[in-house]
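A.B. asks: Sequence and predicted model, in that order:
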Amino acid sequence: MDDQVRYKIAEAARMAGVSPSTLRLWESQGLVEPVRTASGQRLYEPAHVERLKRISWLRTDKGLNPAAIRESLSVEGSTPAVMEVKSDGAEKTIGARLRHLRRDVGCTLEKVADRTGITVSLLSTFERTSQGLSVKALHDLADFYGTTMAALTGQGESSARESLVRNAEWTAWPPTSSGVTVQNLTTGRRQMECHRFQLAPGASSEGAYSHDGEEFMHVLAGRIEIILDGDQFFELREGDSFYFESRRPHSWRNTHEGETVLIWINTPPTF
């Protein structure tokens, strides 16, 4: 077997937010075709996992049947382009970028785990696959290394005085957290970080985080719960807007039965 990262069916199902039996059903319906070992064991590559997440969203949020899902998946360009971090002219995944940062500061996985509270196994897996960390965990890692999530995901500085991004032509952060899609509404890093969040049912930050700055959000569709300081709860519905200071510990989760979409702005660029 080559060095391509592959997951067993239980791992792939967990990352997609479904059961192993569901993956077997989707395979029988021709929606996904995993790699098979000589003994017949199913193995799923990162591209399979992203496809599974897409299938789940089309099935639960859009209510499509298997035939309609197959047709939707066959349409090229149905999902936004995903950025990869570049370093010294070579493309790198966000996991590889974090491994490079860790080695630059001379830290072991054990030391990073001790400082961030993220387990060694999760850190090791993420450095190899760029999969499996929550938004909070990724933010804590960025803070540990003295950088930001936007910088980790490849948003470089821009000298242009303006930025025009056409509808549905957004680039997206690498899909590190299950059910969370972050799309860039500007090119390059600006004094305002403007993002479009798509949250699958049940998606959350998986914990509270804080940083310098101010935040503004406007809900385009669905419903989201924001928790400030651990004990103040705010439910935002379609059309609602919300502002708060980023230094206040904040967490969030999609409380809608379907997808929630919102515009999220941070200033200065500290997210």
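C.D. replies: In hand now; what should we look at? Model, not experiment: these values are computed from the prediction.
A.B. asks: From here on, just use CA atoms for contacts and neighbour counts.
C.D. replies: Fine.
A.B. asks: Give me the longest helix you can find in the chain.
C.D. replies: With secondary structure taken from DSSP state H, the chain has its longest helix at helix 46-60.
A.B. asks: what comes up buried for it?
C.D. replies: 46, 48, 49, 50, 51, 52, 53, 54, 55, 56, 57, 58 (16 or more other CA atoms under 10 Å).
A.B. asks: now those in CSV, with distance to residue 93?
C.D. replies: CSV is the format used below for those (distance: CA to CA, whole Å):
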residue, distance to residue 93
46, 12
48, 17
49, 16
50, 15
51, 18
52, 20
53, 19
54, 20
55, 24
56, 24
57, 24
58, 26
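A.B. asks: quick one on the thing from earlier: next secondary structure element downstream of the longest helix of the chain?
C.D. replies: Next along the chain after helix 46-60, taking DSSP states H and E as the criterion, comes helix 66-74.
A.B. asks: could you measure the nearest residue to residue 245 once chain neighbours are set aside against residue 228, distance?
C.D. replies: Sequence neighbours aside, residue 214 is the residue nearest to residue 245 in space, at 4.5 Å (criterion: CA to CA, 6 or more residues apart in numbering). Using CA to CA, to the nearest Å, one gets 13 Å for the distance from residue 214 to residue 228.
A.B. asks: ok, structure two:
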Amino acid sequence: MTHPSRALQHADGIPAKFGTPQTASDNRADLGRNLKRIRARLDMTLEDASQCTGVARSTFSKIENGQMSPTYDVLQKITAGMKIDIAELFDATRADAPLGRRSITRRGEGKDHATGTYRYEMLATDLSHKRMLPLRAIICARSLDDFDGWVRHDGEEFVSVLSGQVEVHTEFYSPAVLEAGDSMYFDSRMGHALLSLSKEDAEVIWVCVG
């Protein structure tokens, strides 16, 4: 008999609420269109955008054409260099309310963004200029070989494990294993990488600041 939770899994082990591979492709295209629209609004060529962000022109082109899912550190370079809010890349209808604002993201209504190592659901994307970036994420990576190197960027991060088992590798500490209910806060400037150890890919709440 199929376990109820497994009935909601795709063949690749990713929960259905995070979307099918086709949905992930659609979201890459949405992000690319938003980035291209913003670049045009700022009257920037691809070369201009590359120069101010430090992201290769070819990489920019692939992102805009929905051929590549940028990692968080690449997204941060783009938003910092172009002086835009990361929410603009995922929701063109975001709200700019300076006081007393709130945002509710219902289950499955976040904006999906997949990389080779993590599959994110971006939360509260209707708000811009947030002091934190809240995410729900599936940890797909199983080995440090899945990464091109340490992930590092400005800011701080908080990770809380919802299900599964996560091994957190950091540049200056021994690996730490987190079970469901465990959490970790760390400096994002320190090289880091998260791996799933459990049979099913682990699911976490991930908050980035900075």
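C.D. replies: Yep, it's here. As the structure is a prediction and not an experimental result, all values here were calculated from the model.
A.B. asks: Overlay them and tell me the TM-score.
C.D. replies: Once superposed, the chains reach a TM-score of 0.65 (TM-score structural alignment, normalised by the length of structure 2), with 187 aligned residues with a CA RMSD of 3.9 Å.
A.B. asks: if we can go back for a sec, now the residue nearest to residue 245 of structure 1: how far from residue 270 of structure 1?
C.D. replies: Counting by CA to CA, the separation of residue 214 of structure 1 from residue 270 of structure 1 is 9 Å.
A.B. asks: Please apply the same query to residue 23 of structure 1.
C.D. replies: Residue 23 of structure 1 is 39 Å from residue 270 of structure 1, by CA to CA.
A.B. asks: what comes up buried for stretch 22-36 of structure 2?
C.D. replies: Quick answer for stretch 22-36 of structure 2 (16+ other CA under 10 Å): 24, 25, 27, 28, 29, 30, 31, 32, 33, 34, 35, 36.
A.B. asks: contacting residues around the third one?
C.D. replies: With CA atoms under 8 Å, 6 or more residues apart in numbering as the criterion, the residues that contact residue 27 of structure 2 are 111, 112, 113.
A.B. asks: Repeat the analysis, applying 10 Å as the threshold.
C.D. replies: 19, 21, 33, 66, 69, 90, 111, 112, 113, 114 (CA atoms under 10 Å, 6 or more residues apart in numbering).
A.B. asks: Among the buried residues of stretch 22-36 of structure 2, which one sits closest to residue 184 of structure 2?
C.D. replies: residue 24 (27.8 Å; CA to CA).
A.B. asks: need the helices for the stretch 51-200 of structure 1, in chain order.
C.D. replies: 66-74, 94-104, 109-116, 120-129, 135-144, 149-152 (DSSP state H, counting those that start in this stretch).
A.B. asks: distance from the last one to structure 2 after superposition?
C.D. replies: Helix 149-152 of structure 1: mean distance to aligned residues in structure 2 after superposition is 3.0 Å, counting by mean CA distance after the TM-score superposition for structure 1.
A.B. asks: Which elements pack onto that helix?
C.D. replies: For helix 149-152 of structure 1, the elements it packs on are strand 85-87, helix 94-104, helix 135-144, judged by 3 or more CA pairs under 10 Å, 6 or more residues apart in numbering; DSSP states H and E.
A.B. asks: Now for the closest residue to residue 192 of structure 1 other than its chain neighbours, how many residues are close by?
C.D. replies: In this structure, residue 192 of structure 1 finds its nearest non-sequential neighbour in residue 267, 4.6 Å apart by CA to CA, 6+ apart. Neighbours of residue 267 of structure 1 under the rule other CA atoms under 10 Å: 18.
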